[in-house]
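*Asks:* please find the sequence and the predicted model below.
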Amino acid sequence: MKSNKGFTLIEVLIAAIILFSALALISDIFKSAMLSSNKTVASAKYNQVTPSAITAIKTNLRTAVKAKNITAVEGNVILFDIDYQWQANRIVFNSQPVGEFDDFAQRNRFSIYKVDVTAKFDNRERQFSFEVATW
């Protein structure tokens, strides 16, 4: 009687199919985890940088409209590869409150602007708005 030692071709093919299926599944899980991680990093960076960008936008707006009668201003701020494009439109233009004993009119110099911002980063866009008082 002849003793067979080793594996048949069918057994080797089945083992190879199982091995390659497991490797494909693991690589797909790893790819999904990396994509999720990259999205989380981009979102965290956006959330950390946005308050500084708002401060820069307010400063740019106040500098642009200081002692001028301007109804609309636009610009952009780039921080950490995030492009913040903004447009401000004046919604209120008033003078200082007049007391009952004041006999002279104050000139208009206080403004409130509504600022619309579009942030562009990693092939995505986010939009938000806020209001700024200037004088």
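*Replies:* Structure received.
*Asks:* rest of the way, CA atoms for contacts and neighbours
*Replies:* Will do.
*Asks:* pretty sure residue 110 sits against residue 93.
*Replies:* Yes. The criterion here is CA atoms under 8 Å, and residue 110 meets it with residue 93 at 5.7 Å.
*Asks:* which parts of the chain are strands?
*Replies:* With DSSP state E, the ranges of strands along the chain come out as 72-79, 82-94, 110-121, 124-134.
*Asks:* need those strands in JSON lines with distance to residue 28 and mean neighbour count, can you?
*Replies:* Conversion of these to JSON lines gives the following (distance: least, CA to CA, whole Å; neighbours: other CA atoms under 10 Å):
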{"stretch": "strand 72-79", "distance to residue 28": "34", "mean neighbour count": "15"}
{"stretch": "strand 82-94", "distance to residue 28": "30", "mean neighbour count": "17"}
{"stretch": "strand 110-121", "distance to residue 28": "26", "mean neighbour count": "18"}
{"stretch": "strand 124-134", "distance to residue 28": "24", "mean neighbour count": "13"}
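*Asks:* before we go on, here's another structure to hold up against the first:
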Amino acid sequence: MKANKGFTLIEVLIAAVILFSSLAITAQLYSASSLSADKAASAAQYYQQSELVITTIKSQLRERFKRNNNTELKGEIEAAGQMYSWQAIKTADIAPPMGIDDTVPLEPRFARFLVTVELINKGKSFQFETVAW
């Protein structure tokens, strides 16, 4: 009898199926992790920009409220190449606290606003409250 010195065709085919299956799974995992990383980076950028947007809206809101005392204000802001639209609705008038010597409540000088901010063309939005004077 001769000694067998190689692999049979079936053994080679099974090894190839195992190899290609593991390569396909690895490629799928890499693709999924890359997509997740892109989503996380996009969300982080959105939340970082939102702090800048809120600060800018607060200053614009205070400036506009000081000039004309409106109950509803709107505007647009560009931050890092993204356009945001905002709308502020006055929810309450607030008077300063009474002092020790005051006998009559003071007139309201402050206004509380509910501000809705929307990232244009992305469908993301958020709300916050602020006070203007």
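*Replies:* Noted; the coordinates are in hand. As the structure is a prediction and not an experimental result, all values here were calculated from the model.
*Asks:* give the equivalent position in the first structure for residue 18 of the second structure.
*Replies:* Using TM-score structural alignment, the equivalent of residue 18 of the second structure in the first structure is residue 18.
*Asks:* could you measure from its match over to residue 24 of the first structure?
*Replies:* Distance, residue 18 of the first structure to residue 24 of the first structure, using CA to CA, to the nearest Å: 10 Å.
*Asks:* now do residue 85 of the first structure
*Replies:* Distance of residue 85 of the first structure to residue 24 of the first structure, given as CA to CA: 42 Å.
*Asks:* now do residue 71 of the first structure
*Replies:* 59 Å.
*Asks:* neighbour count winner among the two?
*Replies:* residue 71 (14 against 11; other CA atoms under 10 Å).
*Asks:* ok, the more buried one - contacts?
*Replies:* Residues in contact with residue 71 of the first structure, defined by CA atoms under 8 Å, 6 or more residues apart in numbering, are 89, 90.
*Asks:* looking for the alignment partner of it in the second structure.
*Replies:* Match for residue 71 of the first structure (TM-score structural alignment): residue 71.
*Asks:* tell me how far stretch 60-78 of the first structure is from the chain's mean position?
*Replies:* 22 Å (CA atoms, centre = their mean, to the nearest Å).
*Asks:* same check, this time on stretch 8-18 of the first structure
*Replies:* Centroid separation for stretch 8-18 of the first structure versus its chain: 51 Å, with CA atoms, centre = their mean.
*Asks:* in contact with the match of residue 18 of the second structure, which residues?
*Replies:* Contacts of residue 18 of the first structure by CA under 8 Å, 6+ apart: none found.
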